[in-house]
Structure formats: C-alpha cells, structure tokens
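Trainee: with the input below, show me the fold.
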Amino acid sequence: MVVVGLVVVGAVVLFVTEWLPVDVTAIAVMVTLILLEPWTGISPSQGISGFSSPATITVLAMLILSAGISRTGLVQILGRRIAAFAGDRLDKQLLATIGVAGPASGFVNNTPVVAVLIPVVTEVANEGHTSPSKLLIPLSYASQFGGMLTLIGTSTNILASDTAARLSGQYPSLRAFGFFEFTALGVVVFLVGSAYLLTVGHRLLPERVPPAEDPVDSYGVADYLAEVDVKPGSDLVGRRPSAVAERAGNPVEVVRLVRDGEAPVNPAVDDRLEAGDTLLVRTGDEALAALAAADELAVARPADADEALATPGSEDRPVVEVVVPTTSFLVGETIRSSSFRRRYDATVLALRTRGDTVSEPLRDLTIQAGDTLLVQAPPRTLDRLGRSREFVPVREPAEPDYRTEKIPHAVAIMAGVVGFVAVPWAALGGWLAALTGVGGLAMLAGLQQDILVTALAGVVAMVLAGVLDAGELYDSVDWNVIFLLAGVIPLGIALEETGAATLLGAGVAAAAAHLPALVVLWLFYIVTGLITEVISNNASVVLMIPVAAAAATAIGAEPFSFVLAVTFAASTAFLGPVGYQTNLFVYGPGGYKFVDYVRIGAPLQLLLSAVTVGGLVLFRGI
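Mentor: The predicted structure follows:
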C-alpha cells in the first residue's frame, strides 16, 4: 500500500512538472507497478490490461468515428450555416458558437469538434468585427458542457464508466453508465453554463486579438523583418546564406532569398550568394545594426511587411496561423531540429506561446503544446497542415476538401452506433409482445449491445461506406490519449487491490465526520476539478473515483452520485489552458493570458459545482 502511494505521488509530480510527456509518464507508471509486483500486486497481465480495457478500445473507436464526421465537413457546414445569422452582434455570435459546439460535442468527441470549429468561429468573429478572443474560450467551454450530455461526449466519461463497472464487485450500487445516464444533469449544466457565457462570461474576457487584423500585423512581424542586399564585391558572394548570421554575430534567420526578381522556394544550405541577391531575414535591432555597419551590405526594414512577404515569385505562398496540439511531432522539438522548413516547404515567421509573441530567434526555441505558429507556405503545404493531426488551423482554407457527399452515410452510421446502445430493446420487445401477443418479439432484447461493440462496428462501416480510407484510421487516433489511458488504468487497479483507495476514503470520511454528505460531495467535486488542472482529466478520474466511492460508503452516502460528481468535475476544467486540451487549442488563436482563464473560469467552476451537486441531489439523491 505504501509503495502504491509512493507511485501515485511520483506520477502526480511527473504529471504536474511535465518532465516527461503525460503518455510517457503513464507508461512509466505501468512499468513501475509491474516491476514492483510483490508490493503493488500488479502482475504483468494486469499491468497491460489497460491496452485491452473496454474504455481504451471504445475511446479509440470513438476517435475514429469523430474523425469520419469531421472529414465530411458536417460540423463545419453546420457551424457556418447557424452562424450566418449572427452578423455583427456579439450575443448572436456567442449563441451560434455555443449552439453548434455544445450539442455536437454530445455525440462527437469534443476535442475534434473544437479543432474543426476554431477556423469557423474565428471567421465569424472577423466578419462580425468582433475580437476572436470574445468567442474562442466560450467555444472551448461550450464543448465541455456538451461533452456531458451523453456517455460518448468525452473520453473521460467512457473511462469513468469503465472504472465504475470495475468497482461494482466491491460497491454493488456502482455499474457502467448508460448512454443517457446523466443527460438530464448534463442538460442543466449546459443551460446554466451557456447562460453564464452569454450574460457574464464574455464581459470578463478582454479583446486580446483585434478583430479582422492581418495576422502579419497581429504578430508584429514587421518589427523583426529586414531586407539585406548583397552588393558587388562583398566577401559574402559565393558563401551560404547562413554566413549573414555569422557576419552579424547574432542569430539571423533567413526567410527567403530573392535573385533576379524571382524567389527560390527554399534558401537551402547549399545555395551560394551572388552579387545583387536580396535576403529577407528575421532579426532583432542589435543584429540589424551589426549588418548595417558592413559597407558591402545594404540593410533596411521593409516599409510594409505584407508587401515584403509577397515579393515576386511568392504570391502563391499565403501566411496562416496553426496551433500545435499535444499530438504534434513538434512538441519538445525546435524549428531547426524538426527540419520544419525542409519537411513542409514552409517558413515560420512568428510564434505565440503562452499568450506572448516571441521576439527572439525562433529556430532554437523549444515548441510547446498550445503554441501558435505564423507560417508562410504554398497552398499544397497548407492543405497538408490542415489535414494533419500535427496542427490545428486557425482559419479555413479557401477551398476546403470535405467529403460532403458522405454526410448521409456518416450520420446514419453514428445514428446506428448510438441507437443500438440507447434504445431499450428488452423493454421495447416486451411492450410489443404484450401489444401484439407475439411472444417472439421479446427476443428483441438480443439486439442490445455495448457501446464498445457498436463503436467498432461503426468504424468498419465508415471504411466500407468510404467516409474514411483504411489508411486514415491510424491518423485519426490521438495515440497519446490511448497510451495515457492504458498506463493509468493499472494505477487505478493497484489503488483498489492494495486497499489504498479504501484507506484514503476512510481518511476522508473521518476528516469529514461532522460535515453533511452534501458538503462532502461538493468537496470531491472541487478537489477533482483542481487536480484536473495540474494532471490530466483521465488520470484524475482514475485516482479520484475509487477514493470517492470508498468515502461515500464510509459516510453512508450513495457511491454512484459521488462517482458522477468526480466525472463531471474532471470533464469540465475551466481554470487554465493546461487541464483540458480544448482550452489549449484556443490559447494561441485567442491571444489569451493564463489569467484570462482564471478570470472567466473561476466563477463558472464555482457556479457549476453548486449546480452539479444540487442536480445530483435532485435527480439521484445522496
């Protein structure tokens, strides 16, 4: 028990500090539990059980199904049509954003919903002369409200359901969640949260990004661009472009090389400078002064950054913003080490991290999840960036390549996945048998299927119907989520098997002996919400559900209500950009500061804690 406690502490430290990626931390925890089997009770088969867990497989299947829906463009099309009525009124823009993101997130995993709606909402804001900062956090929060409408809205719900089912032997009142198990409470949370965003929330958000501002201006690119002309007789002639940086004695990044009025696609390292060449470089004032001191160079800041970036031969290389999600290969890399320019034939002009635009040279700066890159690239590259799970585009391409003809197929498949789980076939068969006198209709109960089976069947149907290509299945999966689930599930098993969860629950019960059960329930919601902000939402569910069930039993309360409180708290994280991936997606495009999430999220978290706990008492009792 002590060893398991130490493993939990170590895992939390690694999750908080992010010394390792969260999925790597989860696998490290799994391996540690197996190696310490005599003290943890986790055998190799139990240690790897997370990979075969119904929760892990179901989440994997739902991610693929969500990708299929996204590939058809259905969510984007709905977003544009419903937002068309918004105009330049902020209240209508907010209503359109919430009205699309919330309900869609109940049936399509909320993370891809936000990813595909960011460009749509940004365009709605710019066309309506509204700062995108006023709409993007509400987009993320609304998707979290919507994720609590059904079992499949978030991966956290599915994992919580699996954890509750596993604990049913110890706590008979626990069970796997039904598809619409908490829909009534989810609707209340969605309505209250939406009302908050529509009336109070948006007033707490500053306009960090001006409406319809050119991204080149928004990032202040003009302050760091310079044109360097190589004069005849310069000793730089015949040398590589990187020699300009050596001459400056400070980091200088070559954006483009212009020769004879034509701009080469990429100033490769083996290109040699010639007299008359013009280099467009990204550099600070100190390095620029060093270059200007050289007689054989003519140096000047361009009067117009857009014009400088659109020199002859580069008119077909637009400038766009992309967000780096946690799934991107760039996380932990630098522009140089990732070979970004060679890999994508694209140039990174600017970077916004944690709400601040970076002024120093970019090539050796470590990229973090949530950073936003300002990239100049040809259309074919922008199409690749938009389709790749490595990036989330902030604006839609001019001609998006959606499989709109597959929308009916995708909708029918999702309806089938949901229908076979949601319809009470046994009750329906019994009712029809009683009505018609045909006893055989009672066999309809055999149609009842688990969400795991119907989701996998839906994946096969997506491929057979051509909604997704077979090769796209693997790209559709957020593999760090899958490895995170597989790694933390054994930790939950260890907490249960060693009695650590029961001991912690008893400790909580003893500490709260003089508190009403309602207050204890509320405290579990608050504590889970705070833990989720510093570790992952899935990890917080695995850690907190066994303890909550044990504490509820110890004080004579209903464990199922405590499990639902933990689930709702872990799936609705509003206090920062790190606790929930959708918050991270909108961090850069909205130009937000960390304090913005606290300003709007703290009152919302407190409000929904009261609403959720009150709803649990009303709908389920404690």
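
Trainee: CA atoms for contacts and neighbours, from now on please.
Mentor: Noted.

Trainee: strands along the stretch 301-450 of the chain, start to end?
Mentor: Assigned by DSSP state E, counting those that start in this stretch, the strands in the stretch 301-450 of the chain fall at 319-323, 347-353, 356-357, 372-376, 392-393.

Trainee: mean neighbour count, those: which tops it?
Mentor: Burial among those, expressed as mean neighbours by mean count of other C-alpha atoms under 10 Å, is greatest for strand 392-393, which shows a mean of 26.

Trainee: what is that strand packed up against?
Mentor: Packing contacts for strand 392-393, counted by 3 or more C-alpha pairs under 8 Å, 6 or more residues apart in numbering; DSSP states H and E, involve helix 110-127, strand 319-323, helix 379-387.

Trainee: mind giving me the packing neighbours of the shortest one?
Mentor: Read that as strand 319-323. Using 3+ C-alpha pairs under 8 Å, 6+ apart, strand 319-323 sits against helix 215-218, strand 372-376, strand 392-393.

Trainee: circling back to that earlier point, and the helices and strands packed on strand 392-393 as TSV, adding distance to Leu291?
Mentor: Below are these laid out as TSV (distance: least, C-alpha to C-alpha, whole Å):
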stretch	distance to Leu291
helix 110-127	39
strand 319-323	27
helix 379-387	32
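
Trainee: measure Thr163 to Ser49 for me?
Mentor: Thr163 sits 13 Å away from Ser49, taking C-alpha to C-alpha, to the nearest Å as the criterion.

Trainee: looking at those two, which has the bigger crowd around it?
Mentor: Per other C-alpha atoms under 10 Å, whichever of Thr163 and Ser49 has more neighbours is Thr163, with 24 against 18.

Trainee: before we move on, the earlier item: tell me which of the helices and strands packed on strand 392-393 lies nearest to Gly505.
Mentor: helix 110-127 (31.6 Å; C-alpha to C-alpha).

Trainee: and the angle for that closest one with helix 379-387?
Mentor: Angle between the axes of helix 110-127 and helix 379-387 is 130 degrees (criterion: axes from the mean of the first three to the mean of the last three C-alpha atoms, to 10 degrees).

Trainee: next, the second sequence, to be compared with the first:
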Amino acid sequence: MYQQLVLTGIMLTLVGCLFGTRLKPAWLFVSGIGIAYLGGLIELEDMLINYANPSLITLVLLVLVSIAVEKTTLVQKLAQSLSKGSLTSSVTKLGLSTAFLSSFTNNTAVVASLITAIKDSPTHSPSKLLLPLSYTAILGGTITLIGTSTNLIVNGFAVDAGMAPLGFFDFTLVGLGALSVGLITILVMLKYLPDNGKNDQEVVPFYLEGKIEEGSKLIGKSVEENGLRELKDLFLAEIIRGDKRICAVTPQQVIKAGDVLLFVGDIKSVPLLTRFDGLKVVHDKHEKDVEHLVEVVVSQSSKFIGKTVKEVRFREQFHAAVIAIRRGHDRLQGGLGKVKLQAGDSLILAPGKDFYTLPNLKREFVYISGLDLQTHLAPKQSNLVLASFAVVLGLSIVGYVPLVKGLLVLLIGLMLTGTIKLSEVKRRFPIELLAVVGSAIGLAKLMIGTGLAGEISSALFYVLGDFGPYGAFIAIFVMTVLFTELITNNAAAALSFPVAYALAIGFNVDPLPFIMAVAFGASASFISPFGYQTNLMVYSAGNYRLKDYVLMGLPLSIIYSITVLTLIPLVFPF
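Mentor: Presented below is the predicted three-dimensional model:
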C-alpha cells in the first residue's frame, strides 16, 4: 500500500508537470524514477538496467547511424523530382517517398533534408507541400518497428512486461492502411491549405534590424533620400530611437545616428542592407559572415521560450548573432533583443567559427538549413552507406543478426571510415531520449509491479466494463492521442502503456491490440504544430497559422483513428 501511495504521488506530479510546466520531460522522468529509488520503491541495479534496454539501445544506434544516412544523395535525388508535374502528382510522390524513407530512418532527418528544396520549388507553393511532408513522415514512421521512436519504445515496454518482442513488420499492415487513407485525405484536403506564394509580401515576414553607426552617410537625410523606401522585398516598418518607437515611418523621416531600423521582408534581401554606408545588420566579429547564414527553429523543449534574445545572452551562448526572426504571420514589434522567443520561431543566425561545435544545438533547435545538411557524401560513398544500412536491416529481418548488433558494427565502421565524426556523435547523441525512455521503462515496471496499474485499470474496468474489451481499447487509443497532442509522443506512450497492459489483463484478453493502440495513438499528432517535431519544423517554413493545422489535421486525425481502430482488432484479435 505504501508503494502504491508513493508511486501515485510521483505519477500525478509527473503528469501535472508535463501538462502544466515547460520543464523538459527528461528532467521530469529522471526526477520521477530518482524519487522512486530514494523512496525505496526500486533498487539501484534495477533502475540502471532500464537504461540498457535492448530496444532503447537500438533506438540510440539508429539515431546515430542516421547521421550518415542524412548525408547520402538519396534525399537530394528525391527533392529534384518534386517540382515536376501537377500539385496532386507532386504531393503523391512526396508522400510516398517520404513515408518510405521514414519507415526505415529518422523522419526528422528526412523532413529537415527536404525543407530547403521544397521552399525553393519553382512550380508549387511551399505551403502546399510542407504540411503534407510532415504528415506523411509521421504516417510512414508507423509502418515498421524502427520507423518511429515510439514503436521501439513500446516494444521495450512490452518485452519488460513479459511479452514476446514485436517483429519488424508487425506494424506494417495497419501502418500501410493508415498511410493509404491518410494520403488520400491529404490529397482531398490540399485545396484548404494556404497558397503562400513567393510574391505575397504578407507571407515572408522575416523581422530584422540594422543599426545606424556614427559617421554614416545616411545620417541627416530622409528615408526617401537614402533609398530606404524602395527596397526590393524589404519594408522599413519601425525606427527605434533610444526609448522611442516610430511605428509609422514616413518617407520624410530623417535618419539619426544610433537609430535602429526594423525591416520586414525576405531574408534573401539582407545583402541589400549591407550596401548602405554605416548600416550594420550584423555586429562585431560576425560582420563578414552575413553571406553564410543558418536558419533554425526554436524547439518546444528549448530553455529560451518566454525569454528575449538579450536575456538568454544568445551571442555568448552560441557564438552566433540573431539577425532576423520570423513567427508565422505575426507582426513582431520592438527590437530583436526584446522579442520573447516562442516554440516554432524561425531564427536567422550569422554563425561564428565555434557555432557548429557546440554540444547543445540539437536540444535547443530544430534545423531547417545549414549545419549537418551542408556536407553530402560522394555518390559512391553514399551508395555504400545505403547498401550497408539495407544489409543490416535485411539480416535483422531474417533473424540472422540482431538489429542492435548490426547497427553497432555499422556505426563503428562508419566512424572508422570517417563518414561519421566523433564530434557529430557527441553533438547528436540523444541523451534526453535516453533519459526519458530509460526512466519511463522503470516507472512502467513499477506501475505494473506494485499493482498501481491494476488499480487504475480496475477503476476504468468499472467505467468501461459494459463496453467490453473493444470499448476499453478505444478509450486507451483516445487517451494516448490526447496525451500526444498535449505533451510529446514518447511521454504519451510511457504514460499510457502500463494502463493499457493492465486493462488487457483485467479483461483477460491478449494485450497486443492494446499495445498497438498505444503505439499508433502516440504517432497521431496532426492537429498541433507542437505535438511532434516535424510539425514544428514546417510551422514557420510554410508560414502556417494554427488554424491550418486544425483545418487539415482534424479530419486527418479522425480518419486515421477510425482506420487504426478498425484494422488493429482485425490484424491482432483480442
């Protein structure tokens, strides 16, 4: 009874913090299992062994091997074919190709590799392609065991609960069904996506500033005389003069020393500003780097959220200057240093030489362009990497070599050949994922072992008993979907699994359909840009509004749910 009470307090606090705070899930889950250890609920050896779970190690190795897969020419060849044909044809090709790639490798890497090419598409508006890109990457991840971290995590939970390991293609029939109806839904709903064309000035609202230095030839002349009124793809929106903001800038407004000019427009026009004498877009040692810019998106788990660039001392932390910010369609106000950052904000950075070596880049940002995507392998080396990866997967599928062993050998080989550098491994090592999943496995074991999951399932059984196993199965799926939209997919799986397993035992049915409900429910993030990383990546890149996700994602989520809830019991009977 003592153990159940303590664990109940831990889980309620954990869930409350996940929903009500911006604390990182990694800290919350590690704190939860740590308190369980201090409270005598789990021994140290039993706690630590959860971090060496085979499914978790497989997931970590997949993330690291995907560093090399990202550098291959496969994604670039795909990007080149997207501009050919009608919009329906392009989205179909994009969807099927993205889904296929996402079923075998990291879907975040696939989306990151394609975003730049899609934004530069000469035939179709990026806003018509980027959200379908994210959605099909999510759908593709459900097709195989390794397609998404969620599937591997659920497999780890299942093995620790005493079930047989899930097979590589156990998810495939349901996943292909979900992909098929999902892609058809996306094609039908394409007309409702915004057409944010390149000539629409409203939809390229990058927000950047330039400072008038002492001795500038612009000083003492009006905006019109200085030629600041007729800039290509840039609009002078505000002037900040000390503590004063001049919001309606007229052509007759005279420029003074120390003025900060705030522009709205296309980031590609930044070089125009550098031609004006004494107008500095990037300051200090970064001045010469204005032609080598990096675009990043603030992650939902970033510690910067709610703080200004000045408050977080961005330049000191990242050896990079923020020269522009974009937040969907929102018109920002005040200087760049006073803008409070939000998840999904797109930042344009002028990086210093040490920027790429910093260890915490992946934790704070989702990449869109630059960084790891700048270097690509030669065609011969690229083909060798893809062939090696395919061999490892093939040997695992036929049961000849366990996937974890094959990936470990492949990773060592890639590092020895220099395809993957040690610095890349250090920078990309998924320490937070390791912390969340390892801790979640321990907490799930405790919930089952102490009987807490059984108590919860008994309460649900009392409510859902009249609806039978299928009613409980639907309830678990819906609960997981809601968790996924409100927190993260991995945390949703961790919270739902113990209850799902205990409910199946309570109904005296096979737990597998309930486990599959958790896996597919945790991948159903379509309604919000914040529930899944790929959705967040395309948010600013496509100049989307929140209503675009709801309008496109709600029908997709409903149809996906109906399909999955129909197929799982057929493929995995109770």
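
Trainee: how close are the two chains, by TM-score?
Mentor: Once superposed, the chains reach a TM-score of 0.82 (TM-score structural alignment, normalised by the length of structure 2), with 532 aligned residues with a C-alpha RMSD of 3.6 Å.

Trainee: next up, the contacts around the spatially most central residue of structure 1.
Mentor: Of all residues in structure 1, the one closest to the mean position by C-alpha atoms, centre = their mean is Gln581, 3.1 Å from it. Taking C-alpha atoms under 8 Å, 6 or more residues apart in numbering as the criterion, Gln581 of structure 1 is in contact with Thr111, Pro325, Thr326.

Trainee: over to Gly337 of structure 2?
Mentor: Gly337 of structure 2 neighbours (C-alpha under 8 Å, 6+ apart): Thr308, Val309, Lys310.

Trainee: so which bit of structure 1 is the biggest helix by length in structure 2 matched to?
Mentor: In structure 2, taking DSSP state H as the definition, the longest helix is helix 546-571. Aligned using TM-score structural alignment, helix 546-571 of structure 2 spans residues 594-619 in structure 1.

Trainee: where do the helices of the stretch 1-150 of structure 2 begin and end?
Mentor: 2-20, 25-38, 44-48, 54-70, 74-81, 87-102, 107-119, 126-141, 149-160 (DSSP state H, counting those that start in this stretch).

Trainee: wait, which of these is closest to Ser439 of structure 2?
Mentor: helix 25-38 (5.6 Å).

Trainee: now do the closest one: which elements does it pack against?
Mentor: Packed against helix 25-38 of structure 2 by the contact rule (3+ C-alpha pairs under 8 Å, 6+ apart) you find helix 2-20, helix 44-48, helix 431-449.

Trainee: if we look at that helix, which residues are touching it?
Mentor: 6-7, 10-11, 14, 17-18, 42-44, 47, 432-433, 435-436, 439-440, 442-443, 491.

Trainee: mind running it again at 6 Å?
Mentor: The contact list for helix 25-38 of structure 2 (C-alpha atoms under 6 Å, 6 or more residues apart in numbering) reads Ile10, Glu432, Ala435, Val436, Ser439.

Trainee: okay, the corresponding residue of structure 1 for the third one and Val7 of structure 1: tell me how far apart.
Mentor: In other words, Ala435 of structure 2. With TM-score structural alignment as the criterion, the equivalent of Ala435 of structure 2 in structure 1 is Phe483. Separation of Phe483 of structure 1 from Val7 of structure 1 (C-alpha to C-alpha): 18 Å.

Trainee: that older thread, among the helices and strands packed on helix 25-38 of structure 2, which comes closest to Asp120 of structure 2?
Mentor: Closest among the helices and strands packed on helix 25-38 of structure 2, using C-alpha to C-alpha: helix 431-449, at 32.6 Å.

Trainee: now the closest one on structure 1. Mean distance?
Mentor: Its aligned residues in structure 1 lie a mean 1.6 Å from helix 431-449 of structure 2 after superposition (mean C-alpha distance after the TM-score superposition for structure 1).

Trainee: what's the offset of that helix from the middle of its chain?
Mentor: 21 Å (C-alpha atoms, centre = their mean, to the nearest Å).

Trainee: touching that helix from outside, list them.
Mentor: With C-alpha under 6 Å, 6+ apart, helix 431-449 of structure 2 has contacts from Ala26, Phe29, Val30, Ile33, Asn50, Tyr51, Ala453, Ala494, Pro498.

Trainee: host element of the last one?
Mentor: In this case it means Pro498 of structure 2. helix 489-507 (DSSP states H and E).

Trainee: counting neighbours, what do you get for Met544 of structure 1?
Mentor: Neighbours of Met544 of structure 1 (other C-alpha under 10 Å): 26.

Trainee: how about Ala500 of structure 1?
Mentor: Neighbours of Ala500 of structure 1 (other C-alpha under 10 Å): 20.

Trainee: next one: the one 4 residues further on
Mentor: Leu504 of structure 1 is surrounded by 18 other residues when neighbours are defined as other C-alpha under 10 Å.

Trainee: now it: closest residue in space that isn't a chain neighbour?
Mentor: Leaving aside its chain neighbours, Leu504 of structure 1 sits nearest to Val547 (6.1 Å; criterion: C-alpha to C-alpha, 6 or more residues apart in numbering).

Trainee: that neighbour maps to what in structure 2?
Mentor: Counting by TM-score structural alignment, the partner of Val547 of structure 1 is Val499.

Trainee: wait, its match touches Ala453, no?
Mentor: Yes - between Val499 of structure 2 and Ala453 there is a contact at 5.3 Å, judged by C-alpha atoms under 6 Å.

Trainee: look up how far Phe429 of structure 2 lies from Gln374 of structure 2.
Mentor: Relative to Phe429 of structure 2, and taking C-alpha to C-alpha, Gln374 of structure 2 is found at 19 Å.

Trainee: same check, this time on Val366 of structure 2
Mentor: For Val366 of structure 2 relative to Phe429 of structure 2 (C-alpha to C-alpha), the value is 15 Å.

Trainee: same deal with Arg22 of structure 2?
Mentor: Taking C-alpha to C-alpha, one finds Arg22 of structure 2 at 22 Å from Phe429 of structure 2.

Trainee: so those two - more neighbours on which side?
Mentor: Phe429 (17 against 14).

Trainee: one step back: neighbours of the match of Ala435 of structure 2, how many?
Mentor: 19.

Trainee: next one: Thr419 of structure 2
Mentor: Neighbour number of Thr419 of structure 2 under other C-alpha under 10 Å is 20.

Trainee: show me what it lines up with in structure 1.
Mentor: Thr419 of structure 2 maps onto Val467 in structure 1, by TM-score structural alignment.

Trainee: its match: which element?
Mentor: Applying DSSP H and E, one finds Val467 of structure 1 in no helix or strand.

Trainee: distance-wise, check it relative to Thr454 of structure 1.
Mentor: Distance, Val467 of structure 1 to Thr454 of structure 1, by C-alpha to C-alpha: 17 Å.
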